[in-house]
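Engineer: everything below, folded, please.
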Amino acid sequence: METSPVVAGVDGSAASLDAVAVAAREAKLRGCGLRVVHAFLWPAFGAYPGSAAMLPGDTALRDEAEKVVADAVAHARETAPGVRADGALVTGEVVRVLVEETENAQLAVVAGRGLGAFVRLLVGSTAAALSAYGHCPVLVVRGGGPGPGGPVLLAVDGSPAGAAAVDFAFAEAARRDAGLVAMHVWSAWTRYSPRAGNPARTAAEGPAAEGDRVLAEAVAGAETAYPGVRAERTAVEGSARELLIEASKDAGLLVTGARGHGGFAGLLLGSVSHALLQHAHCPVAVVRGAGERP
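Structural biologist: Sure thing, here's the model as predicted:
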């Protein structure tokens, strides 16, 4: 049994209830508790700090915020009977609150879009920021959540930081009793980047063989650690964004590292990871490597 909780961020939207349902199932799979968190800020309305208008009490705003939490907890218990779910109303800005919550969580779950997202954005600012700055893996729920029986799709880039995503994906497949598809997408950039490996060996083996080798080396340890996971490997040439998004149509969950070989050192969320959050057809788990903590 894993003791650290799964944390779910809620804002009262239907999308956040979908995320709570996914979080409840994840908590039950892990044998841990679920902590449902709603970040609450008092609007000023011209009131000065410390005035009666700003004090918590029997106000409509406070009551509504508490109802958001209570409804989400009830939804979690209904979705996953037996799960230990509790709720918390935390005063503060939503990203700051949720990032702090991830310090003591094993997984954070949020909706791709909620009440605060602009209509034209495919993924909300909260989901993107939490994926970049969270201290634990972040699962961003798009649509109604993982489809039953869908395999875990693992994006493999061969970088050392990506090892955490590999371990997470295999563990998730084992919990779900689901298959796993490990996909490595190679291109001219990944073949010849100084960080990509041995250019001489790539030239000798050929790019396709190099792609197969990178993929095999990346998942070898996890395949040994999780012998019961039905793992399929596929190494293909093309655009990582396009091919992974297309493959996500058949997946129950897509797992990616935060930043791989192509990431700039100052970025906490790489361009491929961000594209997957925007356009994947299934929930996306972003897993940071040990050296990528904010």
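
Engineer: from here on, just use CA atoms for contacts and neighbour counts.
Structural biologist: Noted.

Engineer: burial count for the closest residue to residue 236 other than its chain neighbours?
Structural biologist: Once flanking residues are discounted, residue 236 sits nearest to residue 185: 5.0 Å by C-alpha to C-alpha, 6 or more residues apart in numbering. Neighbourhood size, residue 185 [other C-alpha atoms under 10 Å]: 23.

Engineer: another for comparison:
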Amino acid sequence: MNAAEITGVVVGYDGSENGVRALDWAIEEARWRGLPLTVLHVWDVYVGAPVAVPVADVRGIAEQTLESGVEYACKAAPDLRVRSSLERGPAAARLIEMSGIADLIVLGQRGLGGFAGLLLGSVGAQVAAHAACPVVIVRVEREPSPEERPGRVVVGVDGSPASREALALAFAEADAHEFSVTAVAALEAVPVKDLPLLVDEEGLREAAEIRLGRLLMPLRELYPKVKVQSDVVTGKPRDVLMDAARDANLIVVGSRGLGGFRGLLLGSVSHALVHHAPCPVAVAHAPAEDTGDHERIT
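Structural biologist: You can find the predicted model right below:
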């Protein structure tokens, strides 16, 4: 199909267990949002493959993989508008291109690899870092019971443009799924051994709580039905967010942070969450035109 027609939820599918898990998540998300679902498969012929395979055969395998994903989605959600897209080229480049017109990109944590796979172990991180729309990375795991995950979206906040987008996405997800929101700011411990009188740790915490509350206020008003909890937690951002996500349905972070989330790039905090968080991870991006200064939380 024409790339210009691809809107709504786009899921990268490669037939692996991770791909199926991502497809399940994308189907549910598209239904909740009332959006169409595009099942996307990217293929290419890779130099150095152990066996020479004709291009036509590789494309045939790709077509079969995509067809199986579309059939799975149609069977799982007969009422959902499902479309398909077969693309050739570098997987990350194709997915990033699609993100310019999609509402959401959904990927498995890791793909099959080889000439037929999406290589989502590396592609997922690249797409999450550079996509124009939010990206959700879904892990393969046992489906938790409602008692284990009662319905909660965790969002990391530091006042950066990307974290503000993460907040907006977290509230929208919580409102759509009737979940609660836990907004978390990490207050990194200040080394006060040499200058104990110059650092007011309690004052820093109170200031962070006030700033966090200020950021939450407009979203509380926009989504009055969403229950909200705000936490300022002392510790390294990666550890704080990993712990907060332990019983969450989704954790949302910005692609790049400041303050308490210094250098929130894939390769640091968000990279760790993409690969190790115990629940799906959504990565939000600041608007391209946003170049202003922003007050940091911590």
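
Engineer: give me every residue that touches the residue nearest to residue 236 of structure 1.
Structural biologist: Residue 185 of structure 1 makes contact with 156-157, 211, 235-240, 243 under the criterion C-alpha atoms under 8 Å, 6 or more residues apart in numbering.

Engineer: what ranges do the strands span in the stretch 1-150 of structure 1?
Structural biologist: Ranges of strands in the stretch 1-150 of structure 1, per DSSP state E, counting those that start in this stretch, are 6-9, 34-40, 85-91, 107-111, 138-141.

Engineer: typo on my end, the stretch 151-294 of structure 1
Structural biologist: 152-155, 180-186, 231-237, 253-257, 284-287.

Engineer: does residue 153 of structure 2 really touch residue 177, like I thought?
Structural biologist: No. If you go by C-alpha atoms under 8 Å, residue 153 of structure 2 and residue 177 don't touch, sitting 9.7 Å apart.

Engineer: more neighbours, those two?
Structural biologist: residue 153 (24 against 16).

Engineer: measure that one to residue 280 of structure 2 for me?
Structural biologist: 10 Å (C-alpha to C-alpha, to the nearest Å).

Engineer: name the residues contacting each of those two.
Structural biologist: The contact sets of residue 153 of structure 2 and residue 280 overlap at 249-251 (C-alpha under 8 Å, 6+ apart).

Engineer: adding distance to residue 113 of structure 2 and neighbour count, write these out as a markdown table.
Structural biologist: Below are those laid out as a markdown table (distance: C-alpha to C-alpha, whole Å; neighbours: other C-alpha atoms under 10 Å):
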| residue | distance to residue 113 of structure 2 | neighbour count |
| --- | --- | --- |
| 249 | 28 | 22 |
| 250 | 26 | 27 |
| 251 | 26 | 30 |
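
Engineer: picking that back up, mind checking which of the contacts of residue 185 of structure 1 are buried?
Structural biologist: Applying a neighbour-count criterion of 16 or more other C-alpha atoms under 10 Å, the buried members of the contacts of residue 185 of structure 1 are 156-157, 211, 235-236, 240.

Engineer: specify which member of those is nearest to residue 77 of structure 1.
Structural biologist: Within these, the smallest distance to residue 77 of structure 1 is 34.8 Å, found for residue 156 (C-alpha to C-alpha).

Engineer: show me what residue 62 of structure 2 aligns to in structure 1.
Structural biologist: Correspondence of residue 62 of structure 2 to structure 1, assessed by TM-score structural alignment: residue 65.

Engineer: I'd say that match and residue 89 touch.
Structural biologist: Yes. Here residue 65 of structure 1 reaches residue 89: they are 7.4 Å apart, a contact under C-alpha under 8 Å.

Engineer: now do the shared contacts for those two.
Structural biologist: When contacts are counted by C-alpha under 8 Å, 6+ apart, residue 65 of structure 1 and residue 89 have 38, 40 as shared neighbours.

Engineer: from residue 29 of structure 2, how far out is residue 35 of structure 2?
Structural biologist: In terms of C-alpha to C-alpha, residue 35 of structure 2 sits 8 Å off from residue 29 of structure 2.

Engineer: who's more crowded, the two?
Structural biologist: Ranked by neighbour count (other C-alpha under 10 Å), residue 35 of structure 2 and residue 29 place residue 29 first, with 21 against 17.

Engineer: trace the more buried one over to structure 1, please.
Structural biologist: Counting by TM-score structural alignment, the partner of residue 29 of structure 2 is residue 26.

Engineer: so who does its match touch?
Structural biologist: By C-alpha under 8 Å, 6+ apart, the neighbours of residue 26 of structure 1 are residue 6.

Engineer: tabulate the contacts of residue 185 of structure 1 (a markdown table), appending distance to residue 261 of structure 1.
Structural biologist: Shown next, in a markdown table, are the contacts of residue 185 of structure 1 (distance: C-alpha to C-alpha, whole Å):
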| residue | distance to residue 261 of structure 1 |
| --- | --- |
| 156 | 11 |
| 157 | 7 |
| 211 | 14 |
| 235 | 16 |
| 236 | 17 |
| 237 | 16 |
| 238 | 15 |
| 239 | 14 |
| 240 | 12 |
| 243 | 17 |
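
Engineer: and the furthest pair within those residues?
Structural biologist: Spatial extent of those (C-alpha to C-alpha) is set by the pair 211 and 243 at 14.9 Å.
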